[in-house]
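**Student:** 3D, please:
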Amino acid sequence: MRILLVALNARYVHTNLAIRYLRAALRQQSPKWEIVLKEFSINDHLEKVAAEIYEQKPDVIGFSAYIWNITQIRALLRRLQPVLPEAYFLAGGPEVSFDPVEVLEQNPQLDGIICGEAENSFPLLIQAWAEGSLPWHVPNLVWRFSKPLDPKPLAGIIPEDYRGSYKEAGQAFIFSNLPAAEPPDLNKLPDPYTEQEDLHNRLAYVETSRGCPFNCQFCISSTFQGIRYLDPEKFRLILRRLFAYGARTIKFVDRTFNARKKHAFQILDVFRQEALRLRAQSKAETYSESGQLPRAHCEMAGELLDKDWLEYLKEYPPGMIQLEIGVQSTHQPTLDAVKRPQNFAGWQDKVSYLQHICKIPIHLDLIAGLPFEGWQQFSKSFDQVFAVRPNNLQLGFLKVLKGSGIWQNSTAYGLVYSPDPPYTVLRTNELTHDHILALTRIEDILEKYYNSGRFVYSLKWLLQDEPSPFEFFHAFAEYWQKQHWFKRQWNPKGLMANLWEYLISMGASSQQRAIWREVLRFDYYLLERPGMVPVFLQPQIEGRTSACCEELEKQKERLKNNPLLKDLVPGAQDLDRRQWSRATAVEYFMVDVTEGLEDRNRLAENNELATASPVWYLFYYRGAEKQFFKLDASLAEQDCDQK
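**Tutor:** Below is the predicted model:
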């Protein structure tokens, strides 16, 4: 029997853990079965996807269904079933597990759905079909049984010991078997990564626990009780294979990674040990030089971050871990409604410590459209979370997921949401559709300017005196809307030009504009080695003589050729003159962009830019990340008069 397991991932770099677990479970059941995995992206042309599936000539096709791919799966079913009439078509996953009978009624091409965890049920189903029998006793299965041509009493077809239910659906019956008595034991499941594959430049997913200690009503994890854990030593074997296959970013799909502190510490200990083992094998001086830096991405609950966690993470190797924490809201009536026990004020300093002192990248999430949170309440949540200055602040929108508490109570909460996946909220009792559209524009601006990491210093200076970052992003987004900029694609330089145009429209003083120009130019140099700086970013300091400016340009040329600068950059000593020239840039700024934020008001009010000494920086463009080095004033002293 030839079994094809199909995943349509949101992006090419993603991988699907579920079909790998199912492949391993099927192999364990019968080594005679031929099992093929096919992964696609939802951005692939469906005609090509359908062709690849058809050419496999499978006996069974199983789709892994989620909100981001169910539309494509339905289209593929309609294309494939007529040309593969003898094949069995199955689906599983959260998008089909909560209303399986309705899904089968709406998609007559489907033969069955496995609800919930399928590692134990799927092999039993394939075994039944391989033996030519009907799957009466396969747990978690909802399946279609075509009516026989010769009418027979249904009682003569259904086994006497069958305890499920059924429904007549046109020319077929839909049977709903009983759920499994117990969920799978993670430690008895086979390793999902035993088969060699190339995971270079891909996200690899692992799971060391199933379940969640919380009962958040917007999440389908609230429909399951209890948490099961994977033995850390079994995780070690999985991790070794992932590293051997080239995976370097390991994303834990555990709903709350720090639900049990002892287990989480053990898992991270294993990760660190294996990452250091990989480092020793690579024989590189540093991870960054070899490109072998493994990183763990863990989703944690802020409420569970205590002193032990801070001490543990403080000692974790730099760059080896990043954290995602769902705040969702800071509005207490909203938190009460969605059953999210949280006191953000009680742990925001811990998150700030982890990011800004321990240098651990932090990703914080907010959800717009939750019950009882209107525009003003959400703006307050945004500003409170933004105050932490996380590496990434995701402004997401409520998805009314099937089976969730929000879904069951959507009418009571006044939630109007899209009838099509991903079921995004359209309006609530507190937010109009106009509000939702305005928030989508803010989300777009936030991604382009803040989360992209391309405007770090510009935003740091611009937002320092803003009473509400939310209102800044809102005003900027509305300016974009007025200029019709959302209709176009913009490269980073274009985004910077748009930001400058917006700042000019605010009517600031010439001194303030001069400061903004300096910090934007600094971020411009961090984008790439500039061939030519745009006119609007070139230094224009009132009161500074042309002779002084000429002298600064001469000093810049002398600094570029100063051999002492190579000593500042690790690994640059071996570059020849041409390589060094192509890999570096030297530039002066009339404000201390990286350390002079506290002086911004004095500089603007007293017009001190004209008499300020320039601050010189060396920019280095080799490697994955741009680097910059503040140069000692003695290397670039100027003795020209400034008037």
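**Student:** going by C-alpha atoms from here, please, whenever you check contacts or count neighbours.
**Tutor:** Fine.
**Student:** the stretch 501-643 of the chain: helices as residue ranges?
**Tutor:** 510-527, 546-560, 577-583, 600-606 (DSSP state H, counting those that start in this stretch).
**Student:** quick check: which of the ones you listed is buried the most?
**Tutor:** With neighbours defined as mean count of other C-alpha atoms under 10 Å, the helices of the stretch 501-643 of the chain peak in mean count at helix 510-527, which reaches a mean of 22.
**Student:** now residue 28, nearest residue through space, not along the chain?
**Tutor:** residue 190 (7.5 Å; C-alpha to C-alpha, 6 or more residues apart in numbering).
**Student:** tell me who's in contact with that neighbour.
**Tutor:** The neighbourhood of residue 190, defined by C-alpha atoms under 8 Å, 6 or more residues apart in numbering, consists of 21, 24, 25, 28.
**Student:** same deal with residue 209?
**Tutor:** Residue 209 neighbours (C-alpha under 8 Å, 6+ apart): 186, 227, 228, 229, 230, 254, 255, 257.
**Student:** which residues touch the closest residue to it other than its chain neighbours?
**Tutor:** Computed as C-alpha to C-alpha, 6+ apart, the closest residue to residue 209 that is not its neighbour in sequence is residue 229, at 4.3 Å. Shown in contact with residue 229 (C-alpha under 8 Å, 6+ apart): 186, 187, 208, 209, 210, 263.
**Student:** neighbours of the last one, how many?
**Tutor:** Residue 263: 18 surrounding residues under other C-alpha atoms under 10 Å.
**Student:** same thing with residue 50?
**Tutor:** 16.
**Student:** my guess is residue 74 meets residue 106, correct?
**Tutor:** No - if you go by C-alpha atoms under 8 Å, residue 74 and residue 106 don't touch, sitting 9.7 Å apart.
**Student:** more neighbours: which of the two?
**Tutor:** Between residue 74 and residue 106, counted using other C-alpha under 10 Å, the more crowded position is residue 74 (15 against 11).
**Student:** one more, please, to line up against the first structure:
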Amino acid sequence: MTRNESHMCNQDISDKILLVAINTKYTHSNSALLSLNAYRIDRGEKPFPMKQFDLNQGDDYILGEILAAKPEIVAFSVYIWSLEKTLKAASALKTIYPETQIIMGGPEVSWHTEDLLKANPYIDIVVRDEGEETFFELSKALEKAQDFTQIQGITARKNGIVFSTPDRPKIQNLDELPFPFAPKYNFSHKNFTFYEASRGCYSKCAYCLSSIQGSVRTRTLEQIKKDLNIFFESDFKQVRFADRTFNSDKQRAIEVINYIVDNNKKNIHFHFEIQADILSDDVIEAFARERKSIFHLEIGIQSTNPKALKAVNRYYDPERLKKAVKALRSRTQCRLHLDILGGLPYDTYSDFKKSFDDVYSLAPEDIQISLVKILKGTPIEERVISGELVPLPYPPYTVMKTQWLTPMEAAMINDISKLTEAIHNKKFFQKSLSLIIDALFAGSISDFFEKLVKFWRKRLIPFHSISPNFVAVKLNEFVQETTTLTEFQERISDMLSHELKLASNTPGKIIPSPFPPISSNTKQPLFRVNSGIKIFYYKYSPLEESLTTKDNPQPVVYRFSKTGIPTTCLEEFSNQATAFAIEFIQQKGEKSKFKQEWAKRFGEDKSVPDFETILKKLQKQNIIVPI
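**Tutor:** The predicted model follows:
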């Protein structure tokens, strides 16, 4: 008796098939698996068991978990990020149990499927393109050991021969598809997922799978609102709309935005991909209604080189795009995420740098840089066949050489991408970066990161697992090496120290006050300073733009928390008067001697602030409390 025969003696028929997905992060939920099972439940069938993994989990762990489920058939949901791990798991499964059937589906395996099966003999069947109907019919046939060779939309092998059945027509009415997070399905999930309010795309960008997915089909507004109501009652933290151009239908976009603003009581974050140059003023006004920064907007700039954009059918009006992005920045609380693609046809390294500088000038929160990937079935594959683009031979098929870009330049773009994500996008050192880029690199972020990458490489510093403290140290070293201007070196050192405190929620090394201690102490103080209030002094105030050295060290008052709440910089109290008053209370100064101690520190000619007024202000902000 084989492993499967032994297992199937006591196995429910629905347990024959195991659904598997490998997500990018642990926090993600794969909506494809849930949708396949929801489609099955709606037709009176039991759901299949599911296992979801992430890229950080080892190959041995993934294999072990699949084996522990003892499936006869394993169906993998495959994306470009998961293909490599999926192929390893499938190959190992087939080696250990040759009778196990391997099915794959998803965007990464829906094109060139016959080549895929011929190159990977352990794959038995591929479900092409949209999978709900095809996989339901296929799984029913496999459960009953029936013939499946007439089912539309599959590529498979029979008697050693690979064959493909005709394509299945695309689903036109998306309202007919189940919403997999509806309570009736009772599926467990993590805190992030994609939501398909539409399929297809009006644009025909040569590098994107959506360009070959046919006409745009959408769920109705009524259905979208029903789905959103379920999200609003869920414990999701972020929902990403899979619409390729959310604002292509202006009125629909406005209705969805307003519905979220009016009903999103749990402040779930929503991510949309938009085309900024067609963004109308009334859509911007709808986004402006929300003041809690729950909207994340992704805008695909890709390049600002018109020739490169034309080569990949990416069209937008640059001036209208700039105007729209500036309006979003000034009028809304949306977090803006702008994309740049290196390695496009006709894009040189200089073109990439210009695009980077152009995008930086728009001041988005996030700048995502990547080298173009060659997705199976997309028109850009023709550029590979012609020899214009040279991708790596393994997933995700990153372009590392073109007729216009050398491998060394591609590697530089790759490393710039890593440091941009680790340093710029984390927002820990915004003021420091701005000062460095403006003063030392004439405002060119591309020149800055290019030189920083060379600095990183020269010292063999890893490009991963970069902590805020590590960044502060290395940026300080970088500035010391880049300029001999002592004043600027000291200013950046102070600014980095200040921003690190805000990033790490810890005061770090406690530096004693540069001033002599208060000498007139009392044994019966009237107030005490709350725990977590710390004062640090700087030569150059990190709260001011000026490089002018002041007569006295400049104070900054911080509130640190033991509960993990982010550090607060109490700017309104970061002046000599209130900082001195806090120190005076901390050192149990005699109230009647405040004027005397002030004069000892700052001189007789400096006017004395009103201590009672300061005390009221500090009490109001819970910086001090009566004893």
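**Student:** redo the contacts of residue 190 of structure 1 as CSV? Include secondary structure and neighbour count.
**Tutor:** Shown next, in CSV, are those (DSSP: H, G, I helix; E, B strand; the rest coil; neighbours: other C-alpha atoms under 10 Å):
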residue, secondary structure, neighbour count
21, helix, 18
24, helix, 20
25, helix, 21
28, helix, 14
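**Student:** which residue is the nearest non-sequential neighbour of residue 405 of structure 2?
**Tutor:** That would be residue 348: by C-alpha to C-alpha, 6+ apart, it lies 5.4 Å from residue 405 of structure 2.
**Student:** for residue 368 of structure 2, see how far away the one you found is.
**Tutor:** 18 Å (C-alpha to C-alpha, to the nearest Å).
**Student:** cool, and residue 614 of structure 2?
**Tutor:** The value you get for residue 614 of structure 2 to residue 368 of structure 2, if C-alpha to C-alpha is used, is 46 Å.
**Student:** one step back: who wins on neighbours among the contacts of residue 209 of structure 1?
**Tutor:** Result: residue 257 is most packed of the contacts of residue 209 of structure 1 (other C-alpha under 10 Å), 26 neighbours.
**Student:** ok, the aligned partner of that one in structure 2 - contacts?
**Tutor:** Counting by TM-score structural alignment, residue 257 of structure 1 corresponds to residue 246 in structure 2. The neighbourhood of residue 246 of structure 2, defined by C-alpha under 8 Å, 6+ apart, consists of 253, 272, 273, 274, 275.
**Student:** please identify which of the residues you listed is nearest to residue 163 of structure 2.
**Tutor:** For the contacts of residue 246 of structure 2, the minimum distance to residue 163 of structure 2 (C-alpha to C-alpha) is 37.2 Å, reached by residue 273.
**Student:** show me what contacts the closest one?
**Tutor:** 241, 242, 243, 244, 245, 246, 297, 298, 299, 300.
**Student:** cool, and residue 418 of structure 2?
**Tutor:** Per C-alpha under 8 Å, 6+ apart, neighbours of residue 418 of structure 2: 463, 464.
**Student:** before we move on, which element is it in?
**Tutor:** Assessed by DSSP states H and E, residue 418 of structure 2 sits inside helix 407-419.
**Student:** that helix corresponds to what range in structure 1?
**Tutor:** Counting by TM-score structural alignment, helix 407-419 of structure 2 corresponds to 433-445 in structure 1.
**Student:** and the residue lying closest to residue 410 of structure 2 once chain neighbours are set aside, what element?
**Tutor:** Of all residues not flanking residue 410 of structure 2 in the chain, residue 400 sits nearest, at 5.4 Å (C-alpha to C-alpha, 6+ apart). Residue 400 of structure 2 is part of strand 399-402 when elements are defined by DSSP H and E.
**Student:** buried stuff in that strand?
**Tutor:** 399, 400, 401, 402 (16 or more other C-alpha atoms under 10 Å).
**Student:** show me what contacts residue 52 of structure 2?
**Tutor:** Residue 52 of structure 2 neighbours (C-alpha under 8 Å, 6+ apart): 20, 21, 22, 23, 29, 30.
**Student:** please produce TSV containing the helices of the stretch 501-643 of structure 1, extended by distance to residue 88 of structure 1.
**Tutor:** What follows is the helices of the stretch 501-643 of structure 1, written out as TSV (distance: least, C-alpha to C-alpha, whole Å):
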stretch	distance to residue 88 of structure 1
helix 510-527	52
helix 546-560	68
helix 577-583	57
helix 600-606	68
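**Student:** quick one: secondary structure of the aligned partner of residue 131 of structure 2 in structure 1?
**Tutor:** Under the alignment (TM-score structural alignment), residue 131 of structure 2 maps onto residue 118 of structure 1. Secondary structure for residue 118 of structure 1, judged by DSSP: H, G, I helix; E, B strand; the rest coil, is coil.
**Student:** excluding covalently adjacent residues, which one is nearest to residue 118 of structure 1?
**Tutor:** residue 22 (7.3 Å).
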